[in-house]
Every structure is written in C-alpha cells, then in structure tokens.
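>>> predicted structure and sequence below. I'll ask about it afterward.
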Amino acid sequence: MTDQLAPAPLTSRRPRPGEPWWKQSVIYQIYPRSFSDSNGDGIGDLQGIRDRLDYLQTLGVDVLWLCPVYPSPNRDGGYDISDYRGVAPEFGTLDDWKALVADLHARDMRLIMDLVVNHTSDEHPWFQQARASKDSPYRDYYLWRPAREGREPSNWGSHFGGPAWTLDEPSGEYYLHLFSTHQPDLNWDNPRVRAEIHDMMRWWLDLGIDGFRMDTINMLSKPPAFPDAAARAGERFPVASEHFIHGPRLFEYLAEMKAQVLDHYDVMTVGETPDVTPEHGLAFTNAETGPLSMIFAFELMHLDAGHAQTQRKWTKVPWSLAELRQITTRWQAGLHGVGWNSNFLSNHDVPRLVSRFGDDGEFRLASATLLATYLFALQGTPYIYQGDELGLTNVAFSDIGEYRDIDTLNYYREQVNDLGRPPAEVLAEIHAKGRDNARTPMPWTAEPNGGFTSGTPWIALNPTYGQINAQQALADPDSIYWYYRDLIRLRHTYPVFVDGRYDLLLPDHQTVFAFTRTTDDEQLLVLLNFGREVCELDWPGPPPLPTIQLLLANLPGAQPPQSTLTLRPYEARLYHTRTRAGDGLE
C-alpha cells in the first residue's frame, strides 16, 4: 500500500452541478440483526448502528443501506414483512429510527431502505383478511387460483424448494408464493395494491430516507394464465423464471411508480433484478427513460456455479478470469454513457467475497484488497457489505443446528432427509454457498462474542473473530479497512473513477485483468493479478511518461511505471496520469 494519501475527509465530495449524488457515492450495506447489539439481547439494533457511525464515517462511506427493520415474523430474515410502516421491536422504535436518520444527515450521510413489495408476510393484516373470506376486499391483493385436477394450479416451484403454490384449505384455493409459504405474492395487477405501495413509499420518503433498494423488483408481474414452466427430467416443481422475470406489465408498473412517487423526491433506487442482460440494464437505468437509478445484475454471482439451473446456487465449480473479464466488459461497455452500473461481489444472500473469489488463507489480505480495487476501479456505484472491509471469511459450522437461514435449512432437509444424501456432503455445500456465511455477527473486538453483544448472539460468530475484528483493523495502518478508506478517498477526489470510459487491455492474459478508465482530463490504468504466482508483463498502458504516477497499490514496494512489471500474487495497482493540464485536481 502506498503512503501518498492524505487522511481521508470525514464527509463525501459534493456532487458536481447537475450530477446525481448517487453516482459519486459509496454504499455500505448493513444487515441490522448482525451489525451491533446495544442492549444485550443478542440481536443487532438501531442504537447499535448509531453507536458505530464514527467507524463508518471514518471509513468514508456516503450511504447506508439497511436490510429490513420492519415488523416481521422473521421466517426469512425480515424479508417477510407484517407491517410496512413500523420498526420491529427487536431493532428499537420508530423514534430510534428517526434518530438514526438525523445522525446520518448531520454527518452528510444518507440512508436507503429495503422495499420488499413482491410479497408480504402471511401475518400481514392484508393477507389475514384476504384468507378470512373470498368476499374480502383484500382477497384480490394476492394471487389465488383453484386447484387443477386436484393439485397445484401450475407446476411452478418456489425459490426455497417445493411448489410455489400452497393450498388454503378453508377456501379450497391455492395462493402463489415465489419464496417461502409464509411469503404470499402480491397481485400487482390490482390498482389498489399499487396505490397502497405508492402511499407507503411516500410515507417513508417524507420521513427523510434517501432511496430504496427494491427487492426482487423484476418479479412483480405474472401472466394471468400461470402456464407451466419447462421442467427437466425428474424435476417436479421448476422455478418458472421464464414466466415471472420481466413479466408482461413490469415496466408499466415501474413507470407508474416513478411518475407517482420517485419523480417527486431526490432519491436513488437500485433494483434487485436476477437474470438480466445489459440490454435489460439499459431499459431499467437509461438516464432519460429508465425507471431506476441502477440495478443489481447477477451474472458474476453465477461464475462459480456453472450454467446448470437445477440447484445452481448450491453448486461450486472452478471459475475463470476469462469469464469474469467478459462479463465485466460487457456490462461496462453496455451501460456507459446511457445507464449506470452497481459494482458488488457480496451481500446478505451470498458467501463472503474473499472466500468465494479470493483466497481466505495465505493471501487473504492481498486478495481482499485486490477485489476491493476491482470494484472501485469500475464505472458504477460500489457497494461494501458489512465486514468486507475487514476481510471476513465464510464460516463452517459443523452442525446444521447452528444455521438459521430458511433456505439453508430447507435445502439440508430436502437433500438429507428426502433424498438421503450424506450430511457431510450437504454441509460442505452449505459451507461454501449458504447465506449464513454473510450473516454471522460483525466482530468488533477479540472479546467474547466479538464485542457484538453482551448476551447470547442470535447466531454464532465466525470463530475467526479473535484474529479478524474491527479493533485489530483500526490499529493496523496496513489493514484491509484502511485500504478501503484509501479507495473511497480516491473515488471522492478523482473524477475519472466516476466518469471515465472503460477500455479492456490484455484480453487474453491468463491471470492479469488490465483496463483503463479515461476522461478528457485523466486516465487510470488498473492492473489486477488474480493469480497465486508471480507474473511478469510488459507495460500495457500509455508510455511511462513522467506525468504517470503510482496512485495506489495493495502490497508494499510496488513498482513505478517502467517497461517491464512484476506483479506478485493478488497484487493490485492503480496508475494515474493527467491527459491535459488544468484538470483541477489537488
């Protein structure tokens, strides 16, 4: 790492006139249940987040994204909401939430909230009234269908296993749930549902939030006929993505939401959008016509799962730099100048990025900082998931009883109890891909329970907390935390990080991912050695003129510009040059 950087400012660089603030922002995702517990009940809470704002502000992030804090039975980690206009008691009160917003805005930071409107909890009053009577005005808030030949209305499967239809015995009809049986899907064809959602969104925006992360937003529209999905041999309930991803009225719904709500506030929106292409990305994020600021595209999340759809999320295969490079280049080129990218490799639903795409052993520090460099050097808004800045790794609990995630528990039960697979074999898959990898509590110190709680944590900490924790990272000037801080400061300082055009270099190199970012005033050369061996290469960028400087490197002793370079395992370097004088940089 270089020592050229002055201390990072404690507030973000202000947007240039006419430039959306979210393009320059760095977003930090918080899973509240696992972030910081202030009252000793073992569950992270809003006051715990407030207590850690100095840590986040020192890191330099601009925006916090809170996973759901709404009242919920917590069948699916809070994504089964029973009240859209409140705060779950385990997290605090609405007044606590308002205090958090005030604290953030006083620090020149912003807050976005999860918008989960494909489905509700089955304990939401709407669904309770809907299932009470076929004549209820809330019946049509959800999707009900009669049996087909005594069975489910179609062969659609749930993302969490089993059928996507559950029989409501009193009424004799089935309701649709693309996820858990406790998460019935809303009927977006009903204008009253859309009006309720719009009113709820305005309510939160008027309370001061700065935007929404929109859960499964491209699944809202379903074809009324619910045709059967294509099934593979032996597959009884296939996930019917071809029918509900980008359904027939999706963009109509989103355009209405934008006109009715979003256009009236200075907000950012990011949509969770599985199975999208750059062409879809342009439709969603076109600065002139798109309904959203940006989307999460998941192609990179399938790198290590191959292309088989069946249980794809649980498989693990070797991934290639060639495919990572191709996917990255396709999205960078496809959205440049028209739409906008979200740059991420981790979140609450996937394994830890250093265990998945780096090396969580010998090269943990180097690979964690290389992956951070990759994310920050691309055009788009970078996302940090809590603990990435510490280099947190996957956890390998030895007993299924230690896991809490509904998807993980369903998978284990199906594979072990129903199909008879060896438990150790299934646990190995869970160790690699389970969602609880990302949900173990944040380790703040080496004290018992990592300083996360004075009580019993709702899920056990990763046993590495004695060595990997925030206190240790803050005390080490060469830690991953301080490297993230350097990256954030660079992004706030040099416009090329936000505006620069992406151009690929060395398209066929076996281990080095090299590219440039270029504006009229600046050029950034990015060199990333994804290999575990030392690599030599010829200087791939513009001539090494005196104006080119080594801006940042993740390993000490990095070389200045020269004709031949030697890159160590997982070494990352950023070289910078001004392409013309007077660019206004300090």
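It's in.
>>> contacts and neighbour counts: CA atoms only from here.
OK.
>>> for T166, helix, strand, or coil?
strand (DSSP: H, G, I helix; E, B strand; the rest coil).
>>> whoops, I mixed them up, Q326
Assignment for Q326 (three-state DSSP): helix.
>>> got another one to weigh against that:
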Amino acid sequence: MNRRWWKEGIAYQIYVRSFKDSDGDGIGDIKGIVEKLDYLKDLGVDIIYLNPINKSPNDDNGYDISDFEDIMDEFGTLEDFDYMLKEIQKRDMKFVMDLVINHTSDEHPWFVEGRKSAENKYRDYYIWNKGKDGQVPNNWGSFFGGSAWEYDEEVGEYYLHLFSKKQPDLNWKNENLRKDIKDMIQFWIDKGVNGFRMDAINHLGKDANFPDGEVGEGQVYGDFIKYVQNLPEVHDYLKELKRDVFEDEHVVIGETGGIGYHNAYLYTGVDKKELDFTFHFDMHSVGRGKEAWETTKIDLINDIKKNMSGWQMREDNEGWCPLFYSNHDTTRTVSRLGDDKDYHVESAKMLATLPLTQKGTPFIYYGDEIGMTNDRTFKLEDYRDISAFNRHKDFVQSGLVTEENYLKGLHNTSRDNSRTPMQWDDSKNAGFTTGKAWIKANENHKEINVEKQLQDENSILNYYKKIIKLRKENLSLVYGDFKEIGRDHEEIYSYTRELDGEKFLIMVNFFGGEPKIEDKELVTNDCELVLWNYEKRENDFSLLKEGKVELRPYEARVYKVKANG
C-alpha cells in the first residue's frame, strides 16, 4: 500500500467566478475563497482545486491565458494568491492549480511577438502552415465549431487552434517552448503549489503531416481526433515534465479525452512516470437523450457499474483514479443522475455515497455538497455561455428547433447550470455577492443553501460530513479491495471494500422504485449499519442475514462488517 496525501485527501473543485465575491463586483475572487476556507475545512476538504486563475481575456472562461505568471484581474493579484496559499497551508490543506499548456490566448506575448517576423523566436512556438493553394491546410474541425485553422493576414499563413480561434495551439516540438513552460511551472512550484491538473494534455502532439480526416455523411469537417489526440510524442513530453520539473511530492493530473479505465494505464501506469491519474469523461453525458431537450433512463449496468467498477477493478500498477460526477463543463449532479424534484435529499445523499466509498480521490464540485440543481427557470437572456446564443441562431432562428424545446434543452444540458453562484444563504444573490452577480443565482437558493443545511442534522451537507469522516477513519474505504455484488441487478449497486480484516458493505438503490435483491454474497451474520439516508427498519438486519435486501427509493446504506461476519 503506497500511501500518498493525494490518495487519502478529499478534493473540492471551485469555479472561482461563482464561489464567493469579496468586493461586490459580482464576480467571485481569491479573497472570497479565503473567506470560506474554514467552511471547507469543516466539511472535511483537504485539497482545493481551482479552475484557471491566470491572466486572461476570458474568451473561454480563463482557458485562454495571456500571462502564465499573473492572476486574472477579476480574481485579484499575485499578492492575493500568496495570501490564499498561506491560509490554505495554515489549515493543513493542499492546493492544486489548473495548468493550460496545450494553447495560449492570441493575446499572449509569445503569439503577439511571433506574428511580427518569421525570424522571431516565438513564431515557431505555434503551429503555422501556408495552406494548399490559398486554402486551409486540411479539413480538421475545431472542438468549438468551424475550421481548426485561422488565416492571419499579418503573417500570411494559417495557425492551428483546436479550440477557439483565440486559442492558438502551442508547438511542443520546439525545445525552447518546452523550456519556457518548465520554467513557468517552476515559478508556481516555488510559491508552494502542491499539484497541477493539466488541461487537454493528451493533445500536445499533432501529426505534422496534417492529413485530411475522413468525412462522414452529413459532416463538413473530417474526423481529425486520431491526428491530434494520444499521439506517441505526448508521452515523451509528459515524461520530460515529470523528470525535469515535478517532484515526487507533487500530484500530476491530466485531462485526457478518449481515455477510460481500460487504457488509462498508458498515462498512469506506475512504470510510465507520466501522470498520477487522469480526468475522464465517463459521466459527462449519462442520462441525456438523443436531443438536448430529452432525457433517457439511466442504464445502471452499462452507464454506471461498467464505468465506476471498471476503474475500481484495475490493478494497482495501472495507477490511481479520480472519483467524480460533475465539473464546470457538465450539469448539476442531482439533476442529471438523481431526482431533484420528488427525492432531492435522498438521491443527493445516495449519489454522494458511491464516490466517497470507492478507491480513488473524491472530487466534490462546489455546491454538490448541498445538492445544488439545474435552474429550470432560466430564460435565454439569463445564460452567459456563448454557445447558448450561437446555437440559438443555428437551430431556432433557422427553424430546426422550437423556442420551447431549445430552452428546455438548455435547462437540461447547458454548462451554465454548473456555474450559477454558490448558494450560501437565502438572501439576495444567495449570499454570493452584494453587487449584481455575473450570472443569476438559482431561484431555489431560498430552500437550498449552506446556512439552512448547517442547522439541519439530516441535511445533504451533514451527510457529506459524516461520510467524509467515515472515509478518513477507515483506510479500507481508500485502499481496500473492491468486490462487486449482483452485477446484473438493474436497480441496485452493491459492493464490498476490504483491507487487513476491515470490511465494509455498501449498497444503493439508484432509482425511485423499491427493488429487492437476493444474493448469497450479501449474507452477513454480524455487522453494524454505520451510515444511511433513511430511518432504520427493524427487519433490515434479519433480512441481511439471509442475503436479502429491500431498498426504498434512492436508499443508500453502508455497513461495517465484523471480523466473523
């Protein structure tokens, strides 16, 4: 058992813009985070992870960086950052920084200088191409829509941007670029940063032959993914970073599209010396229908068990993994995977039970600990994500989709659902700001908020505190062997965690029915129900002795099994 702080810690992701505003300008900031550190410590958080805080013109919510070694104006200053880090350390917590090194902003000095002359050393920091007979170099598309190539009149060439045209991709083949990147990372390490989550990291390598991708029926752009994702040279770059910059004490996390439990070892294998674990996309679209305004019943076996258990059953030498449902690019957990209407509290607690009793590092997305939901009262003008307006032109104004269905689709799928202000209390703006919030607070903040749940012993927030405490007091819930029970059951997810004679039995009903399960592997003669999200029933234990279980809607139970159980 290789014990590490980043394996045993509870991580908490903060979308800074929406967490807490300290100065009344309507935008969350670094000082606001400091104000709430005691709240996070009381919750049980050990690791704080922030979305990008570097200086940026904000074309893509901070993922377009114009100065790697400074702080976004809206969030504060370097002095504020140093103060925050000091306060985090004072509370014996760790800090993980978002690192965006696949691309920069087109306002970054490297790009600005490189455009001036072909002889300028920064020209080769980016990927330029003259094109074919005055046309784009190939048919690659951007992840954000349109071509992946943008023509620059001043340079007379095209530059590659896999994301926004204001996010030119860096040329990692350039040794000087790699040195500057390493120096920049060292700048933050010297300040005391404990780890890094590296954005779109498996895109660092691109096929320099720039072949056209195959064009499918109805497609404008070719299938370019295999030419820009998970190429062999990516591993060389990551090994170089690990060798030259990162110490053993740092945690190194990669966001890696196209990587799941079956092949994450390519990056996280102990012998690879590249990444400690990867952020995947397994839960990103679970529950969504074919159309944005539609939902579909979750397939517990193939959507949930296959993926969650898949990560659990990897060999130790394949590496560690994160445990999470949501982030800044998805929608709210309880709205997507639970029932935010009839069983809001029960389903939010059930959903918390799984990642906090499995092997890996749990990442709580801000607000999930109180069961924040999607806002189904938003009108089009309430959204801030530019894609909501771009797609409105493409679909509604063109007559392909009705206004009603389009808005319903935004209620189900818009990323802004996960970016509304943290709901601290029932006051105006949910206690997030004294000014005008950059995005409207969810109207249900009067019922769902931190202040109210702190006073309710049976709240979602206090359930999180209990299960986090249980995890920290029992290493079997961190490092223990995982064994799934009843894999074919379509409603109940059950498993055991066991380490050095300490054993837990976990079972949840993922839906709103009242299913039963009978399995000899459930037979337990001596155990204690240590956590649950309903009142106890007298016959629960007698049934368990027979290997039988009956669960209520969204019920979750955690048993500690005695040595002779």
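Right, received. Where do you want to start? Not measured: the values here are computed from a predicted model.
>>> TM between them?
Aligned and superposed, the two chains score 0.95 in TM-score terms (TM-score structural alignment, normalised by the length of structure 2); 559 aligned residues with a CA RMSD of 2.0 Å.
>>> host element of the residue positioned nearest the centre of structure 2?
Closest residue to the average C-alpha location of structure 2: N327 at 3.6 Å, with CA atoms, centre = their mean. Under the assignment given by DSSP states H and E, N327 of structure 2 is not contained in any helix or strand.
>>> so who does whichever residue in structure 1 pairs up with it touch?
Aligned counterpart of N327 of structure 2 in structure 1: N347 (TM-score structural alignment). Residues near N347 of structure 1 by CA atoms under 8 Å, 6 or more residues apart in numbering: Q29, Y385, A438.
>>> what do we get in structure 1 for I485 of structure 2?
Here I485 of structure 2 is matched to L505 in structure 1, going by TM-score structural alignment.
>>> I'd assumed V512 was in contact with that match.
No - between L505 of structure 1 and V512 there is no contact under CA atoms under 8 Å: 9.5 Å.
>>> so those two - more neighbours on which side?
V512 (26 against 17; other CA atoms under 10 Å).
>>> distance of that one relative to S367 of structure 1?
13 Å (CA to CA, to the nearest Å).
>>> and V526 of structure 1, what element?
strand 522-529.
>>> mean offset of that strand relative to structure 2 (after superposition)
Superposed on structure 2, strand 522-529 of structure 1 shows a mean distance to its aligned partners of 1.1 Å (mean CA distance after the TM-score superposition for structure 1).
>>> which residues in structure 2 does the next helix or strand after that strand align to?
Moving toward the C-terminus from strand 522-529 of structure 1, the next helix or strand (DSSP H and E) is strand 535-538. On structure 2, the counterpart of strand 535-538 of structure 1 by TM-score structural alignment is residues 515-518.
>>> distance from that stretch to the middle of the chain?
Averaged C-alpha coordinates place stretch 515-518 of structure 2 at 33 Å from its chain's average position (CA atoms, centre = their mean, to the nearest Å).
>>> before we move on, what about stretch 316-325 of structure 2?
14 Å.
>>> one more: stretch 250-267 of structure 2?
For stretch 250-267 of structure 2, the distance to the chain centre is 13 Å (CA atoms, centre = their mean).
>>> and what of stretch 127-140 of structure 1?
34 Å.
>>> and that stretch, which residues are buried?
Residues F127, Q129, A130, R131, Y138, R139, D140 are the ones in stretch 127-140 of structure 1 that count as buried (16 or more other CA atoms under 10 Å).
>>> then stretch 137-151 of structure 2?
Quick answer for stretch 137-151 of structure 2 (16+ other CA under 10 Å): P137, N138, N139, W140, G141, S142, G146, S147, A148, W149, E150, Y151.
>>> can you give me the end-to-end span of it?
End-to-end distance for stretch 137-151 of structure 2, by CA to CA: 10 Å.
>>> circling back: of the contacts of N347 of structure 1 - the most surrounded one?
Counting by other CA under 10 Å, top hit in those: A438 with 28 neighbours.
>>> please enumerate the strands of the stretch 101-250 of structure 2.
Using DSSP state E, counting those that start in this stretch, the strands of the stretch 101-250 of structure 2 run over residues 128-129, 149-152, 157-160, 195-198.
>>> among those, which comes closest to G360 of structure 2?
strand 195-198 (15.6 Å; CA to CA).
>>> residue in structure 1 paired with N429 of structure 2?
Match for N429 of structure 2 (TM-score structural alignment): N449.
>>> wait, isn't its match in contact with P457?
Yes - using CA under 8 Å, N449 of structure 1 makes contact with P457 at a distance of 7.3 Å.
>>> compare those two (neighbour count), which wins?
Set side by side, N449 of structure 1 and P457 show more neighbours around N449, with 23 against 20, by other CA under 10 Å.
>>> tell me the SS of the more buried one?
helix.
>>> residues in contact with it?
When contacts are taken as CA under 8 Å, 6+ apart, N449 of structure 1 is in contact with P443, T456, P457, L461.
>>> look up how far Y412 of structure 1 lies from it.
27 Å.
>>> before we move on, what about E288 of structure 1?
Distance of E288 of structure 1 to Y412 of structure 1, computed by CA to CA: 46 Å.
>>> neighbour count for these two, which is higher?
In terms of neighbours (other CA under 10 Å), Y412 is the more surrounded of E288 of structure 1 and Y412; the figures are 20 against 8.
>>> show me what that one aligns to in structure 2.
Counting by TM-score structural alignment, the partner of Y412 of structure 1 is H392.
>>> cool, and W156 of structure 1?
Aligned partner of W156 of structure 1 by TM-score structural alignment: W140.
>>> show me what contacts its match?
S147, A148, W149, D212, G213, Y221, G222, D223, F224.
>>> against D212 of structure 2, how distant is it?
For W140 of structure 2, the distance to D212 of structure 2 - CA to CA - is 7 Å.
>>> picking up where we left off before, need the three-state assignment for the match of Y412 of structure 1.
helix.
>>> the residue nearest to it when sequence neighbours are not counted: which element?
With CA to CA, 6 or more residues apart in numbering as the criterion, H392 of structure 2 has its nearest non-adjacent residue at 7.5 Å, and that residue is Y406. Using DSSP H and E, Y406 of structure 2 sits in helix 403-413.
>>> so where is that helix in structure 1?
Under TM-score structural alignment, the match for helix 403-413 of structure 2 is residues 423-433.
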